[in-house]
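**Student:** A predicted structure for the sequence below; I have some questions about it.
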Amino acid sequence: MGEPTDERERIAQLERRVAELEAELARTRAESAQRIRELEMMLHLAEQINQSLALPVVLHSIMQAAETLTRAEASSLLLYDPETDELFFEVATGEKGEEVKQVRIKRGQGFAGHVLATGEALLVNDVANDPRHAKVVDQQSGFVTRNLIAVPLRIGETVKGVLEVLNSRDGFFAPSDVAALQTLSTLCAIAIDKAQAHQALQELFWDLVRAMVAMLDARNPYTRGHSERVTEFSVAIAKEMGLSDADCERIRLSALLHDIGKVGIPDAILLKDGRLTDKEFAIMKRHPEIGYRILEPIDQMRPYLAGVRYHHERLSGKGYPLGLKGDEIPLDARIIAVADVFDALTSDRLYRPALAPTAAIEIIRKDTPNDIDPDVFAAFLRAWEKGLIVEQKRRPPTPSPFAVMEEIAS
């Protein structure tokens, strides 16, 4: 009589065990799916870091991923300012993100300051009762922190910042969330380190370019500093025209390089103290094309070629090397042309002293109305009136019209 009951009990036990296994399998599948999503997101971020040099965009993407992976309502990336020994918000997401960015945190202050001081990660699920909660961020931003994770951002062995996620949508954060945020912190460190290395390389490259340009200008004592001044004038014009920061930076570097082709002009012509013969002038006119041919094989130089090659083109088509007309001439070159002519006229030359700036402006206005872009010249005048165009301090001479026009042409 007891055997059927025992059999039913065994069957019930087996059914319970099967249900437990099915539940465990479902949990395992869910965890595996979550791990796969995390891995896919990490790989995507790693690819973005590898392909992009736009650090703010990459960092924002990493912090958005932090929110997604930990199911947080907000996230922030704080970087260390060694001059003030404080943390500042580089990225802050969530509804109070902009308000939070106004706050700075001292070493040892609050959770982020504690992480900066100790280099240890924090998981706090009851912020209100934790004595380390400084409340300064909440008070100044209006944000209410319930729970958080904060991990150090290390570059090498040094803590350079803190990553935070705040207010779990599930009510609490788990240790696995700490591990995910630590992985993202490593990605942040890689992105920052890569950006800093690229910036250092760029600065070194352009320091070398500036040194090379200075050496070129120094071949002739009358043109020393010419390229730097043309660069300053060109950027002032570009800004006055409302061009973007990226456009202004491109024009800055184009202007710095605009006369690089003169490295191929013999000293006998470049330093001649009298009028150039037709043959000599023809050789001098080659310098834009020489500069173009020097830079064109270098991929990094491609954005700057227009200013180098076409800064002696004129709207009338009487310029060189190609005789381009009007809008055929790139805007960068039209801007550099005005800056170049103004600096040439207001600088001493072997055959004449410098013009006064007002005299130079009048010559450009009267003698080249068909050659200079009127919009560019108008922007130049506005920049001049604002004191953004600072010419060399020279005596106001009275040059011969022939000498002036020859210089504008060259």
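**Tutor:** Arrived safely, thanks for sending. Residues are numbered from 1 along each chain as shown.

**Student:** contacts and neighbour counts: CA atoms only from here.
**Tutor:** OK.

**Student:** in the helix or strand where residue 336 lies, which residues are buried?
**Tutor:** When elements are assigned from DSSP states H and E, residue 336 belongs to helix 331-345. Using 16 or more other Cα atoms under 10 Å as the test for burial, helix 331-345 gives 331-345.

**Student:** got it, and stretch 68-83?
**Tutor:** Neighbour counts over stretch 68-83 (16+ other Cα under 10 Å) mark 68, 69, 70, 71, 72, 74, 75, 76, 77, 78, 79, 80 as buried.

**Student:** got another, please set it beside the one above:
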Amino acid sequence: SLRAVVRRAIEHIRLQRENIQLREAVNLKRITEALGSTLELNEVLQVVLESALAEASADFGAVLLDCKDQERIRLAASRGEGEAPVDLSILDPLESLDAWREGSQKSILIKAGEETPFPCPLLARESRKSAMNVPLRAKGEFIGVLHVAREICPDSFTEGNLETLQMIAAQATFAIENASLYDNLHHDYMAIIRALANAVEAKDPYTRGHGDRVVKYTQSIGRCIGLDEEHLEKLKVASILHDIGKIGIRDQVLLKPGPLTDAEYSEMKLHPIIGDRILEPIRSLKDIRMWIYQHHERLDGKGYPEGIGGDDLVTPSRLLIVAEVFDALVTERAYKPAWSMEKVINFLRKNADTHFDREMSEVLIQLLQEEGESFYKENVIVY
């Protein structure tokens, strides 16, 4: 009967809606879990974009963040197949930037053929057919825009697509806020680490910049041997702080222009122990403390302070050992001139498997041969 047909049609529509709602709930849960798995802002933004592209069936996505303190916007992330450039110069005049902020406060859906209602470098892309902008907020304050576009697919977005993007943006806001807080804390943390290192360098002009250079060398070698970002970040801190214990060495020993006596050298060899004691209360530096403690050890066990070697020296310690010695060789010190690159390479080869890990030595030699003296003569700050 007609009534039965209508009932079946209504039931079919209801089931379709429930299926869509269930799929959206499952996808939202997946997105929430993915966003909660990291505090790195760049990773958060990539998760947001991947989710937005997939859920909206878009082929280009981007996040613009509002840098209010600098009166500019930043293309924080972009992803997709679009070929057209993102021209941020559209917002160079302050009045255009203000117009963008005002226009971006609300969600917007632009269908194929429709004009851009306000200055926006994303909506103005020539390849754009249909696009959506959704505002991102933190603690109620506008912080930027989540944008997706169809630049290959000719079909326009729907209101349903816009609602989905708004849900993703709502989840993204919390993740971005947490990641930004973490980013600020990390920046302050690194500033404190740097201040500690400055305290040592203020005592000894010959080591000024030594930590910065060791950072560069450990990062370069570490990437070549395949260390992950977590280890590289920890190595950065270890490289900056490896000589922190020298703050406890008497000036007449630390700054002595000539060779040290046996007693003075014994005192100098205490600086890894002093550094370990200084850093001991900081629980987050537990691994890093060990690397710093071992940075004057040798592979053959003839180093200090423990005289350990072989398998007792972990990879980051081995890396720090060769980087620290390398910088001492190529820079002028009170007791010696800077060595030539050829002399350094010969020294590294001669002392592989005794003083240094052979793999670390070979990687460093390869970097020197590829980049030449610019590898160690250019002033580089990498944090």
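**Tutor:** Received it, and whenever you're ready, just let me know what you need. Because the structure is predicted, anything quoted here is derived from the model rather than measured.

**Student:** show me the helices in the second structure, by range?
**Tutor:** All helices of the second structure, identified by DSSP state H, fall at 2-35, 41-56, 94-103, 159-203, 210-224, 229-241, 251-254, 262-268, 271-279, 286-293, 315-330, 341-350, 358-371, 374-377.

**Student:** for stretch 341-361 of the second structure, buried residues please.
**Tutor:** 341, 344, 345, 348, 352, 353, 355, 356, 357, 358, 360, 361.

**Student:** so how far is that stretch off the chain centroid?
**Tutor:** 31 Å (Cα atoms, centre = their mean, to the nearest Å).

**Student:** same deal with stretch 113-124 of the first structure?
**Tutor:** Put simply, stretch 113-124 of the first structure sits 31 Å off its chain's centre (Cα atoms, centre = their mean).

**Student:** on that earlier part again, nearest to residue 199 of the first structure among the buried residues of stretch 68-83 of the first structure?
**Tutor:** Within the buried residues of stretch 68-83 of the first structure, the smallest distance to residue 199 of the first structure is 17.6 Å, found for residue 79 (Cα to Cα).

**Student:** name the residues that touch stretch 280-299 of the second structure?
**Tutor:** The contact list for stretch 280-299 of the second structure (Cα atoms under 8 Å, 6 or more residues apart in numbering) reads 234-235, 237-239, 241-243, 272-273, 275-276, 279, 303-310, 313-314, 316-318, 320-321, 324, 353-357.

**Student:** again, only using 7 Å
**Tutor:** Stretch 280-299 of the second structure is contacted by residues 234, 238, 242, 272-273, 276, 279, 303-305, 307-310, 316-317, 320-321, 353-357 when judged by Cα atoms under 7 Å, 6 or more residues apart in numbering.

**Student:** ditto for stretch 40-50 of the first structure
**Tutor:** 58, 62, 191.

**Student:** what's near enough to touch the last one?
**Tutor:** Under the criterion of Cα under 7 Å, 6+ apart, the contact list for residue 191 of the first structure reads 49, 55.

**Student:** tell me the residue in the second structure aligned with it.
**Tutor:** Under the alignment (TM-score structural alignment), residue 191 of the first structure pairs with residue 175 of the second structure.

**Student:** equivalent analysis for the first one, please.
**Tutor:** The equivalent of residue 58 of the first structure in the second structure is residue 44 (alignment by TM-score structural alignment).

**Student:** nearest residue to its match in space, please, no chain neighbours.
**Tutor:** Residue nearest to residue 44 of the second structure in three dimensions, not counting chain neighbours: residue 35, with 5.9 Å by Cα to Cα, 6 or more residues apart in numbering.

**Student:** residue in the first structure paired with the one you found?
**Tutor:** In the first structure, the residue paired with residue 35 of the second structure is residue 49, using TM-score structural alignment.

**Student:** do you know how far the residue nearest in space to the middle of the first structure is from residue 61 of the first structure?
**Tutor:** For the first structure, the residue nearest the mean C-alpha position is residue 54 (6.7 Å; Cα atoms, centre = their mean). Separation of residue 54 of the first structure from residue 61 of the first structure (Cα to Cα, to the nearest Å) stands at 11 Å.

**Student:** what do we get in the first structure for residue 214 of the second structure?
**Tutor:** Aligned partner of residue 214 of the second structure by TM-score structural alignment: residue 230.

**Student:** who's in contact with its match?
**Tutor:** 255, 339, 340, 343.

**Student:** roughly how far is stretch 298-317 of the second structure from the heart of the chain?
**Tutor:** For stretch 298-317 of the second structure, the distance to the chain centre is 30 Å (Cα atoms, centre = their mean).

**Student:** need the distance between the two termini of it.
**Tutor:** Distance between the boundary residues of stretch 298-317 of the second structure (Cα to Cα) amounts to 10 Å.

**Student:** for stretch 56-64 of the second structure, same thing?
**Tutor:** Using Cα to Cα, the end-to-end distance of stretch 56-64 of the second structure comes to 18 Å.

**Student:** other residues contacting that stretch?
**Tutor:** Taking Cα under 7 Å, 6+ apart as the rule, stretch 56-64 of the second structure contacts 49, 53, 73-82, 144-152, 161.

**Student:** PyMOL command to pick out the buried ones of the residues you listed?
**Tutor:** This is the PyMOL syntax for the buried subset of those, where burial follows 16+ other Cα under 10 Å:
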select buried, resi 49+53+73+75+77+78+80+82+144+145+146+147+148+149+150+151+161
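
**Student:** before we move on, back to that, please report how far the match of residue 214 of the second structure lies from residue 257 of the first structure.
**Tutor:** From residue 230 of the first structure across to residue 257 of the first structure, the span is 10 Å (Cα to Cα).

**Student:** with residue 392 of the first structure instead?
**Tutor:** Going from residue 392 of the first structure to residue 257 of the first structure by Cα to Cα gives 20 Å.

**Student:** higher neighbour count, those two?
**Tutor:** residue 257 (26 against 17; other Cα atoms under 10 Å).

**Student:** what do we get in the second structure for that one?
**Tutor:** Match for residue 257 of the first structure (TM-score structural alignment): residue 241.

**Student:** report how many residues lie close to residue 103 of the first structure.
**Tutor:** The number of residues packed near residue 103 of the first structure is 15, by other Cα under 10 Å.

**Student:** which residues touch the equivalent of residue 194 of the second structure over in the first structure?
**Tutor:** Residue pairing (TM-score structural alignment): residue 194 of the second structure is matched to residue 210 of the first structure. By Cα under 7 Å, 6+ apart, the contact set of residue 210 of the first structure is empty.

**Student:** and the gap between residue 210 of the first structure and residue 183 of the first structure?
**Tutor:** 41 Å.

**Student:** equivalent analysis for residue 249 of the first structure, please.
**Tutor:** Using Cα to Cα, we find residue 249 of the first structure at a distance of 35 Å from residue 183 of the first structure.
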